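**Q** Fold the following for me, if possible:
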Amino acid sequence: MVLHYLSERPGQSAGDDTSPVAARAGFVVGKAVGNSVVRHRVTRRLRAVVRAELDRLPGTADLVVRARPEAADADSAVLHRDLSAGLDRLLGDRVRSR
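**A** You can find the predicted model right below:
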């Protein structure tokens, strides 16, 4: 999997005074991963795995998880391990804020 991380969201529109409450995550699971059934299964697994790790990110962060073809054969434990390792590399020694 490939992680794209944005620590702070770009400025909101002038009329929007709401502040972000929590980090957001998005998923890209292309046709290279498999057919529709496989892609949806991978997306569901990734969503569950990211939900467990999202609190590691600051509230202003956006994370995009792009699945590679190997994700089609990976179980949730492998996806979780890979996501955890990726976030460790991205965040380094940064303080975890909630």
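**Q** going forward, measure contacts between C-alpha atoms and count neighbours the same way
**A** Noted.
**Q** Show the residue spans covered by the strands in this structure.
**A** Remark: strands assigned in the chain by DSSP state E are 2-6, 24-28, 62-66.
**Q** Show me what counts as buried in the last one.
**A** In other words, strand 62-66. Using 16 or more other CA atoms under 10 Å as the test for burial, strand 62-66 gives 62, 63, 65, 66.
**Q** tell me the angle that strand makes with strand 2-6.
**A** 170 degrees (axes from the mean of the first three to the mean of the last three CA atoms, to 10 degrees).
**Q** remind me, longest helix of the protein?
**A** helix 36-53 (DSSP state H).
**Q** Quick one: closest of the strands of the chain to residue 47.
**A** Nearest to residue 47 among the strands of the chain is strand 24-28 (8.0 Å), distances taken as CA to CA.
**Q** Give me the helices and strands touching the closest one, please.
**A** Using 3 or more CA pairs under 8 Å, 6 or more residues apart in numbering; DSSP states H and E, the elements in contact with strand 24-28 are helix 36-53, strand 62-66.
**Q** I have a second one here; can you model it like the first so I can compare?
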Amino acid sequence: MLPRAARLTRGEGFRVAVRAGRRAGTRTMVVHWHDEGPAPVEVGFVVSKAVGNAVARNRVKRRLRHLTREHLQELPGRGVLVVRALPDAAAAGHEALRADLTRGLARVLP
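**A** Alright, predicted model coming up:
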């Protein structure tokens, strides 16, 4: 689980990160980063019904939360990170998600 302070729960934070932030797409996800956000960094996830049924969506969210928690220390001191899962994320293994998240973060972070 992500620490409570690191969870993005406000809809406005999602909108700002997706519309005004930098983004990088991979095969399984799109990573959005907006560096003019709150301190500490807040992280949110978007997993639509296109990914699969409720079981598949929750599995993808759990994996993404776990992987993002590993990268939390690498993120700058303030900002908003939104990870949007694509339909291929449901069939991807843990290592494929890890590689895509690492690649996406490397492209959007300053």
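**Q** Pipe the buried residues of strand 62-66 of structure 1 into TSV and attach distance to residue 41 of structure 1 per row.
**A** Conversion of those to TSV gives the following (distance: CA to CA, whole Å):
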residue	distance to residue 41 of structure 1
62	22
63	20
65	15
66	14
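**Q** Closest one of those residues to residue 25 of structure 1?
**A** residue 63 (4.7 Å).
**Q** Trace residue 23 of structure 1 over to structure 2, please.
**A** Matched by TM-score structural alignment, residue 23 of structure 1 corresponds to residue 41 in structure 2.
**Q** same thing with residue 75 of structure 1?
**A** Match for residue 75 of structure 1 (TM-score structural alignment): residue 93.
**Q** Check residue 62 of structure 1 too.
**A** Matched by TM-score structural alignment, residue 62 of structure 1 corresponds to residue 80 in structure 2.
**Q** just to revisit the earlier point, how close does the match of residue 23 of structure 1 sit to residue 25 of structure 2?
**A** According to CA to CA, to the nearest Å, residue 41 of structure 2 stands 20 Å off from residue 25 of structure 2.
**Q** quick revisit: and the match of residue 62 of structure 1, what is it in contact with?
**A** Contact analysis of residue 80 of structure 2 by CA atoms under 8 Å, 6 or more residues apart in numbering lists 8, 13-14, 17, 33-38, 41-44.
**Q** any idea how far residue 74 of structure 2 is from residue 82 of structure 2?
**A** 15 Å.
**Q** now residue 36 of structure 2
**A** To residue 74 of structure 2, residue 36 of structure 2 is 17 Å away according to CA to CA.
**Q** Comparing these two, which shows the higher neighbour count?
**A** Taking other CA atoms under 10 Å, residue 36 of structure 2 and residue 74 do not tie; residue 36 has more neighbours (14 against 10).
**Q** Counterpart of residue 32 of structure 1 over in structure 2?
**A** Residue 32 of structure 1 maps onto residue 50 in structure 2 when the alignment is built from TM-score structural alignment.
**Q** Test my guess that that match contacts residue 89.
**A** No: if you go by CA atoms under 8 Å, residue 50 of structure 2 and residue 89 don't touch, sitting 10.2 Å apart.
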